[in-house]
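> Take this sequence and fold it.
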Amino acid sequence: MKYVTIEDIEPGQILGKTVYTANGTVLLSAGMQLTVYMISTLKRIGVTVLYIEDQLFEDVELEEEVVSPKLKQAIFREMYELSQSLKSGKDFNTASIATNVDMLLNSVLENKDVALHLAEIRTADNAEYIHALNVCLISSMIGINMKLNPSQLKELAIGALLHDIGKAVPESRVPLEKGKEHHTWRGYEMLRQKREWSLLVAHIALQHHEQLNGSGEPRGITGDAIHQYAKIVAVANTYDNRISGNPLTGIPPMLPHEACEQLMAASERELDRDILVEFMRIVSIYPNGTSVRLSTKETGVVVRQHRGLPGRPVIRIVRKTDEDLEIKEVDLSSETTVFIEAVLS
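Have a look, this model is predicted:
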């Protein structure tokens, strides 16, 4: 399987990973042969990358999923229904959200040693729900690494999943005083009314755009005034925003290693250093299927990972000779003088 930009997809290629709609139903199933119409439709709805099956890399599988496709679909559906309820002025089901979060946390705990690869294919319609799930996943895994207890993990996970809830709340439903128009205030006001949840859940929605140096929003608070949960969600939110880009502003998505470099550059200035260290321990920097160029000037595809060494995967290099194909693998964990020089589109 290979990770390919939509512009490089050709009719006849086989889709390697299912694409979902906003409400969690299947749009295109893995294994389908792509047609000109399908590719055109995917471009139109905002898809930028796909996983494609390739005979030379048919044994290459995506990293193990932290959460099952079935649970992901349930959470997408939950977030879609929540958003629609809020936009129409209705309430949402906190018990159902809590149940899905419990299942997600159980899954994360069972797979806490799996390197996190955020592989869902985004469209213009499903991007906000994939973002909510990704931020929840990243935050939960960081929280586990930081030894948060079960009660704290649940508070963190619920707040992370609902961190952007304010964007779905109509202004007429939660009128705010002047200077508090930011979506973080709207999310805070909505969530603090939920007595079944800790007030800290609401503070995650309020503070996840704050930065250590006081340059964040909405209040410009600094350092220890920002709750630990919000600092964790800030790292998760920043990373997922970087790798997804913003089609509305024309900001293209970054590759995982580029996003990680930007986050580390913001250490102790905008983002908490200790949390960033834990984040770097869980994320897959060069996901399986990624095409790369090595410092030897050879090009290949990432085929396997080493837990704890996210920057030193195994690369398969395929060369065409006059009579046959020459295939070799370079294990960067043992080839210590060879480095990934660039990620290729």
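> from here on, contacts and neighbour counts on C-alpha atoms
Will do.
> May I ask you to confirm that Gly223 is in contact with Glu210?
No - using CA atoms under 8 Å, Gly223 makes no contact with Glu210, being 9.4 Å away.
> higher neighbour count, the two?
Glu210 (25 against 18; other CA atoms under 10 Å).
> can you tell me how far the nearest residue to that one once chain neighbours are set aside sits from Thr222?
Among residues not flanking Glu210 along the chain, Gly216 sits closest, at 4.0 Å (CA to CA, 6 or more residues apart in numbering). Distance, Gly216 to Thr222, using CA to CA, to the nearest Å: 9 Å.
> hmm, back to that, tell me if the residue nearest to Glu210 really is in a strand.
No - checked against DSSP: H, G, I helix; E, B strand; the rest coil, Gly216 lies outside a strand; its state is coil.
> Another sequence for comparison is provided below:
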Amino acid sequence: MRTEVTAIKQIPLVQATGSMILADDIVNGNGQILVTAGTALRKEIIALLGKHGITAVRIKAAEPANKELSAVPNLISAATRLSMVQAMQNAFRNRGGIAAHLPHLRECIHKVIEELSGHGNLLIYLSDIRQKSDYLYGHCVDVGVFAVAFGMAMGLSRDEIYILGIGGLLHDYGKSCIPNEIIEKNGPLTPDEFEQVKKHTAFGYNVLRLETKVDSRIALMALQHHERPDGRGYPWGISEDKIHPLAGIVAVADVYDALITDRVYRPRVPAHEAIRIINAGAGTQFDSQVVDAVNKIVVPYYIGSAVKFNNGSTGAVLRINSKEPARPVVWTREGIVNLLHERELQIVAVV
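Sure thing, here's the model as predicted:
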């Protein structure tokens, strides 16, 4: 595991983000503990502290040691992914209802968390878990794994990450209620077909919320993963403060996987372009704190990619910096350049 040097520092509450960990208990004027030390400063926690007049907090400032990586391991093993795809196939076919499949799905997410926790550096290397399989089932698996990775990068609790993973797997469960000829159509959908597909959020929510063994947050992820902070999503068109934070994470994982996946009617986009699209939607289409997590752990460039800098020179990616994966070590004709230290240089294109 990577080594961390932890320090304590005080910051204004307005500068707090979900990746920060509270160093001390926060108490109100009556001596009651509002938030305990070790809690990640998520949006709802920050809002709570603001309502109680808290203007500054002390956080654990952990500075991860950088590693220059010449190879990045896959997030999960092929065996784990195959087991998850099979679990999703069975769940979507609804043999005995979703409750019958929850034990297997829970086992799958426990395995994902275990494998991701074992990585010395948690990085998503392009489409490293994408394999040839039925799109819907494979997509749900990928979204579940990406969501867990984003949640870990955001410092969520183990319980939240576990629920997040299940919600990612089942976010499109409502598509089991949509006619197969629409779901499996080899081409763009007509406006009428798209309106039918949009109903999958409500279908999934209605099925999952009636299942007593399903956590209510899982049903909300199915319902809200197409909502947007600017209120232009569906099915309700609700804005940022009404969208459950876990649904916001699944929303980003859903779009990222869709972008980097080949479809019959369009080719996938490279990871650096997918990241650019997601960053362009920060605060409007996507939760900004989730976008920060994407930038923290998604590797935009293949090792070996030919890249162009903002000064016109070119080079090839040699190694990935674990601390900032978007700023790799690059070979150039003038010598090896580490973008982690050469801050004036920016990669502007993949040649």
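> How alike are these chains, TM-score-wise?
Aligned and superposed, the two chains score 0.68 in TM-score terms (TM-score structural alignment, normalised by the length of structure 1); 267 aligned residues with a CA RMSD of 2.9 Å.
> quick one on the thing from earlier: could you tell me which residues touch both of Gly216 and Thr222 of structure 1?
Glu210 (CA atoms under 8 Å, 6 or more residues apart in numbering).
> what range in structure 1 does the biggest helix by length in structure 2 sit on?
Secondary structure of structure 2 per DSSP state H: the longest helix is helix 135-153. Alignment note (TM-score structural alignment): helix 135-153 of structure 2 is matched to residues 127-145 of structure 1.
> residue in structure 1 matching Val290 of structure 2?
So Val290 of structure 2 corresponds to Ile275, using TM-score structural alignment.
> can you give me the helices for the stretch 51-200 of structure 1?
In the stretch 51-200 of structure 1, the segments counted as helices under DSSP state H, counting those that start in this stretch are 69-87, 94-110, 127-145, 150-161, 183-191, 199-207.
> What are the boundaries of the strands in structure 1?
2-5, 19-20, 26-28, 49-52, 291-294, 299-304, 314-320, 325-331, 340-343 (DSSP state E).
> nearest to Asn149 of structure 1, of the ones you listed?
Of all the strands of structure 1, it is strand 299-304 that lies closest to Asn149 of structure 1, at 32.3 Å by CA to CA.
> Give me the mean deviation of the closest one from structure 2.
Here the mean offset of strand 299-304 of structure 1 against structure 2 after fitting is 3.3 Å, by mean CA distance after the TM-score superposition for structure 1.
> Average offset of the match of helix 135-153 of structure 2 relative to structure 2?
Averaged out, stretch 127-145 of structure 1 is 2.2 Å away (mean CA distance after the TM-score superposition for structure 1).
> do the same with stretch 229-242 of structure 1
Looks like 1.2 Å for stretch 229-242 of structure 1 (mean CA distance after the TM-score superposition for structure 1).
> Read off where that stretch ends up in structure 2.
The aligned range for stretch 229-242 of structure 1 is 246-259, by TM-score structural alignment.
> Would you mark the buried spots in the matching stretch?
Residues 246-259 are the ones in stretch 246-259 of structure 2 that count as buried (16 or more other CA atoms under 10 Å).
> Please apply the same query to stretch 105-119 of structure 1.
Buried-residue list, stretch 105-119 of structure 1, by 16+ other CA under 10 Å: Leu105, Ser107, Val108, Asn111, Lys112, Val114, Ala115, Leu116, His117, Leu118, Ala119.
> ditto for stretch 200-217 of structure 2
Quick answer for stretch 200-217 of structure 2 (16+ other CA under 10 Å): 200-209, 214, 216-217.
> how about that stretch, aligned to which bit of structure 1?
Using TM-score structural alignment, stretch 200-217 of structure 2 lines up with residues 183-200 of structure 1.
> what does that stretch rub up against?
With contact meaning CA under 8 Å, 6+ apart, stretch 183-200 of structure 1 is reached by 155, 159, 163-167, 169, 171, 174, 176, 201-209, 218.
> Also stretch 332-345 of structure 1?
4-5, 290-296, 306, 309, 312-315.
> Need the counterpart of Ala349 of structure 2 in structure 1.
Matched to structure 1 by TM-score structural alignment, Ala349 of structure 2 sits across from Ala342.
> My guess is His257 of structure 1 contacts Val283. True?
No - contact criterion CA under 8 Å: His257 of structure 1 and Val283 do not qualify, at 9.7 Å.
> of the two, who's got more company?
Val283 (23 against 19).
> hang on, isn't Arg130 of structure 2 packed against Asp142?
Yes - in this structure Arg130 of structure 2 lies within contact range of Asp142 using CA under 8 Å: 7.2 Å.
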